[in-house]
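Chemist: Need a 3D model of the sequence below.
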Amino acid sequence: MTTAFAQNQPRNLPALPSGWPIGSYETYAEAQRAVDHLADEDFPVADVTIVGVDPMLVERIAARLTWGKVLTRGALSGAWFGLFVGLLLSLFSPGAGLTPIVIGLVAGMGFAMVFAAVGYGSQRGQRDFISTSQLVAQRYDVLCQPRNAERGRDMLANLAARNPSNW
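Modeler: Here you go, the predicted structure:
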């Protein structure tokens, strides 16, 4: 019953991966390299899936936030948007000269600085840093559908035996 249901599901809906493990790697690049090797050897890679196991959300702190940095970033982002709007206005206002560009630039900077200040001030010092987030896994398993799993496992084992320093 569940097999027929899984086969009738559209491919874009989330579903657990299926297949047998044919390789396990510490980094995504190694798993990708393994699948690339299979593809180079004319292996049916449509049967292969790379699965990140034990995912973690890693947040890397880039810098401390200050009022000066917040207002400067707001002014710079607003300047780009204001410049864009000013250029559009000057294109559709013949004979206006640089006035629409300057007004757009100043207005964009002003509004963006106000919005940045309100956003930063509303946090009341709770998040005084800039960071980037990334989803990573402890290891990456390469799975293959059972019909080709044994052959794929042998091919990856031969690759690892030929190039032990690369793995």
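
Chemist: alpha carbons only for contacts and neighbour counts from here, please
Modeler: Will do.

Chemist: Show me where the chain has its strands.
Modeler: For the chain, the strands defined by DSSP state E occupy 20-25, 48-64, 129-144.

Chemist: want to put them side by side, so please do this one too:
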Amino acid sequence: MSMSVSMPTGGVQVGSYDTYPQAQAAVDHLSDEKFPVENVTIIGSDLRMIETVTGRLTWGRAIGAGAVGGAWWGLFVGLLLGIFAPSGTSWISSVLTGLLIGVLFGALFGAMGYAATRGQRDFTSTSKITASRYDVMCDPSRAEEARTILARWSLRSQ
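Modeler: Purely as a prediction, here's the structure:
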């Protein structure tokens, strides 16, 4: 029976930071020092999802959001069809028709989507995933060099 010690994903830790921009700056500094950054990995630990509620979702907002999304698609399709229009007036007609159809279908699909939730989620929100710590990891064969570079950088930054 053979025993092995597994290495953490990404190698060994050469630095640990509270925010992603700090970890990114550390890797950027390694790059500035001509360190082969293809040996480096940033790993976020203790992940959590933060959902920020941005407002109440009503029939009007659901239909309006659907209409706006549909307008963009309709405008896109209208412009594509307008490329093949024989004259300037038919080009404008193609764009306006695509826009109008897009608004109508977008509003319809927005209403259907809102109705399908049956009041289970009557709010809008944005979400993001953050970590409580970001570790800069490195291939073991280059880890000591990376630690030395980051230690000098840390002393200069204080």
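
Chemist: Leu88 of the first structure: which of the strands of the first structure is closest?
Modeler: Proximity to Leu88 of the first structure, assessed across those by C-alpha to C-alpha, is greatest for strand 129-144 (32.5 Å).

Chemist: average offset between the closest one and the second structure?
Modeler: Superposing on the second structure places strand 129-144 of the first structure at an average distance of 1.2 Å from its equivalents, by mean C-alpha distance after the TM-score superposition for the first structure.

Chemist: so that strand matches what in the second structure?
Modeler: Under TM-score structural alignment, strand 129-144 of the first structure corresponds to residues 123-138 of the second structure.

Chemist: what comes up buried for that stretch?
Modeler: 130, 133-138 (16 or more other C-alpha atoms under 10 Å).

Chemist: Contact partners for the equivalent of Gly19 of the first structure over in the second structure?
Modeler: In the second structure, Gly19 of the first structure lines up with Gly11, judged by TM-score structural alignment. Going by C-alpha atoms under 8 Å, 6 or more residues apart in numbering, Gly11 of the second structure touches 41, 137-140.

Chemist: do that again at 10 Å, thanks
Modeler: 39-41, 136-143 (C-alpha atoms under 10 Å, 6 or more residues apart in numbering).

Chemist: What is the nearest of those residues to Ala116 of the second structure?
Modeler: Thr41 (42.5 Å).

Chemist: Map that closest one onto the first structure.
Modeler: Thr41 of the second structure maps onto Thr49 in the first structure, by TM-score structural alignment.
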